[in-house]
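>>> this one's structure only:
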């Protein structure tokens, strides 16, 4: 969602400036191009050189430093981005922005900005709660600028209160939501999508279990990609990986737990993507206490529910059902068989016998198998990119 985005980052005066350095790095790591402008007050907390070195771009701060006669810097800066972020937004700059005051580079460029503006206020609690500040916030929101609510916590003044710079996780969640709402291409808007992820654990006793090598990275990436395309996403995961706050997450461990979670939600969904590596078998008996070591151990296994097959039988015409096939040989034969037997619309198959792809790595190479198209090979690339390909296929199918 942030990949390829041009972001103007406006940094204003406040102790939270040091946190913005890390925020900028996260934006860049996500693929955004970031250009920074600072108020003179902001430079008292963190040197412009820090932002310059990390962004690899000049930092703008002097409205009269017109070094290129072919352009007016603050207007060029305002015209350049797809998105403007003000972090931290001080009470002073907040008041200027609300009242159209343009007396430095930051306030002048913001006044000329026509792209969406996302702001992150951070200040003393009493300054934040002041009626003048609250009026200014409502003014900005009335103009469709996004104004985050600050966190509550320990402030620079030595006491707790509201006004703390939000956590980076919350900032990125709300920023993605803001970008999605401003976006026009949302082919899955209004659609309900369920994604499963991770390798289930089938308990032998409290400390031992049967499982597999699935990390959950593929399923989590698919959930994010579906959400970015406008879907309301429920991620049912057996993986400990972090999940965006914009996605409904249900943590499960066993195949039975995953089966129950999927089954109770499937009928009201528009799509189910079974990216989880569900264990085929589980112990017939689970011991409540740790089993002591012995020379030989015999486990009697029972077959777990075939979630994909069951949902295939229940599938309605409007629904899209996607399964995964992790194979080490005869990939095409097994994938086509699975496509028919499970009544799936798409099977995403991959070779897990190669070390540079598949389980527990960030890249994969897959083949799409569907009923009315020739097999489509997706060459080795990041799982996030493959997730986007999968979601695009689903969007085309549904629409």
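That came through fine. Quick caveat, the model's predicted, so the values are computed rather than measured.

>>> Could you use CA atoms for every contact and neighbour count after this?
OK.

>>> can you pull the contacts of the spatially most distant residue from the centre of the chain?
Residue farthest from the centre of the chain, counting by Cα atoms, centre = their mean, is residue 295 at 47.6 Å. Contact analysis of residue 295 by Cα atoms under 8 Å, 6 or more residues apart in numbering lists nothing.

>>> ok but it is inside a strand, no?
No. Going by DSSP: H, G, I helix; E, B strand; the rest coil, the assignment for residue 295 is coil, not a strand.

>>> just the strands in the stretch 1-150 of the chain please.
For the stretch 1-150 of the chain, applying DSSP state E, counting those that start in this stretch gives strands covering 6-11, 33-38, 83-89, 117-121, 146-147.

>>> Can you convert the ones you listed into JSON lines and add a column each for mean neighbour count and distance to residue 363?
Converted to JSON lines, the strands of the stretch 1-150 of the chain look like this (neighbours: other Cα atoms under 10 Å; distance: least, Cα to Cα, whole Å):
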{"stretch": "strand 6-11", "mean neighbour count": "25", "distance to residue 363": "26"}
{"stretch": "strand 33-38", "mean neighbour count": "23", "distance to residue 363": "24"}
{"stretch": "strand 83-89", "mean neighbour count": "24", "distance to residue 363": "29"}
{"stretch": "strand 117-121", "mean neighbour count": "22", "distance to residue 363": "32"}
{"stretch": "strand 146-147", "mean neighbour count": "18", "distance to residue 363": "35"}
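
>>> here comes the other one, which I'd like you to weigh against the first:
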């Protein structure tokens, strides 16, 4: 948690500034106090009133506000926080920081502070990849400034590439990593994520609709609590989290081999949607349509990673958490799976198409343990991950 932590939030100009409102709300939920500083450019995208209402604090805007100078002073404002967060950090703000300029309140605070600084870049892809921004980025990193993002994706300007501002959950995880308590410090945790791809031929494969979003969020949340995370991911849609050991795999057999090598660990979280079957004799050439009709495919069962790890005599993790994606009788099927696999917990959810959960941004899970089935309300996958990470920390502390 971030209770009693003080965040000085500098809001730069850019369409991504709207995400800051959600960030402020989440920081307040976690007990942090947020003092907003809004640049003139930032005012074009979010209003002082909306920021003030969510933060519960006055919004600072003007370097030469004499009343504020008499009461607090911009030097004190810059040093009274536990962390300075700049979001979005535009190319202009990064250039000012790298060059030591101080011609407005935001840049003056950044130059005067002796507090750690975390910036969240957001700009057009051409601006992000420009050599000048690269030089500024390198200088800021050398100065000890930490970065979150940017991500790759669609831009408001219609272009695609790196420069998209990180999502509030990613920023929150970085802040947590910087300031939050670390109940999992010294613990090594394995997380599997994403689908697996089982080849039919060089261009076709068997897979499922898993995006890897939930497993990625779990890895990020565990790392934020101080865990040393080994993240084994299939070909997921979402990028892997920063600050963890990432091992990429393609098939179920690849994943099983990597998992075995990663042991021992203090906990294993098996969120990957591993394909149950594979083609026994995948072709090394693309299969062609012929007059003989549809080719016959023979299947073999893939390794059961969760069951194998749960039944290890040596190197079994003290806590093994499986996931169960169901479309009917969720609790009954997941409870049966927990018994059959031999794991300690099962995180179950309904992935019927109508729920929009598989590949979506939210999840509604039921945690099944020795104590029974505990239903959690539907919430963003990042919050599910944070709640699960806290529960894991509590279990490993017992």
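Structure received. Keep in mind it's a predicted model, so treat the numbers as computed, not measured.

>>> Any idea what the TM-score is?
The TM-score (TM-score structural alignment, normalised by the length of the second structure) is 0.71; 347 aligned residues with a Cα RMSD of 4.4 Å.

>>> before we move on, the earlier item: residue 99 of the first structure: which of the strands of the stretch 1-150 of the first structure is closest?
strand 83-89 (14.6 Å; Cα to Cα).

>>> Let me know the angle separating the closest one from strand 6-11.
20 degrees (axes from the mean of the first three to the mean of the last three Cα atoms, to 10 degrees).

>>> hmm, back to that, same list as before, the strands of the stretch 1-150 of the first structure that is, but in a markdown table and with distance to residue 379 of the first structure included.
Supplementary listing: these in a markdown table, determined by distance: least, Cα to Cα, whole Å:
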| stretch | distance to residue 379 of the first structure |
| --- | --- |
| strand 6-11 | 28 |
| strand 33-38 | 27 |
| strand 83-89 | 32 |
| strand 117-121 | 37 |
| strand 146-147 | 39 |
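
>>> For residue 330 of the first structure, which of those is the nearest?
Here strand 33-38 is closest among the strands of the stretch 1-150 of the first structure (Cα to Cα), at 43.3 Å.

>>> show me the contacts for whichever residue in the first structure pairs up with residue 303 of the second structure.
Taking TM-score structural alignment, the alignment pairs residue 303 of the second structure with residue 305 from the first structure. Remark: with contacts taken as Cα under 8 Å, 6+ apart, residue 305 of the first structure is in contact with 255, 256, 259, 280.

>>> Just to be sure, residue 305 of the first structure is in a strand?
No. Read with three-state DSSP, residue 305 of the first structure is coil and lies in no strand.

>>> I'd like to know how far it sits from residue 354 of the first structure.
Residue 305 of the first structure sits 28 Å away from residue 354 of the first structure, going by Cα to Cα, to the nearest Å.

>>> go on, residue 317 of the first structure?
37 Å.

>>> Residue 104 of the first structure reaches residue 62, doesn't it?
Yes. Counting by Cα atoms under 8 Å, residue 62 is a contact partner of residue 104 of the first structure at 7.2 Å.

>>> ok, and the closest non-adjacent residue to residue 221 of the first structure?
Excluding the flanking residues, the one nearest residue 221 of the first structure by Cα to Cα, 6 or more residues apart in numbering is residue 384, at 5.3 Å.

>>> quick one: the counterpart of the one you found in the second structure from residue 224 of the second structure, how far?
Under the alignment defined by TM-score structural alignment, residue 384 of the first structure corresponds to residue 382 in the second structure. Between residue 382 of the second structure and residue 224 of the second structure the computed distance is 12 Å (Cα to Cα).
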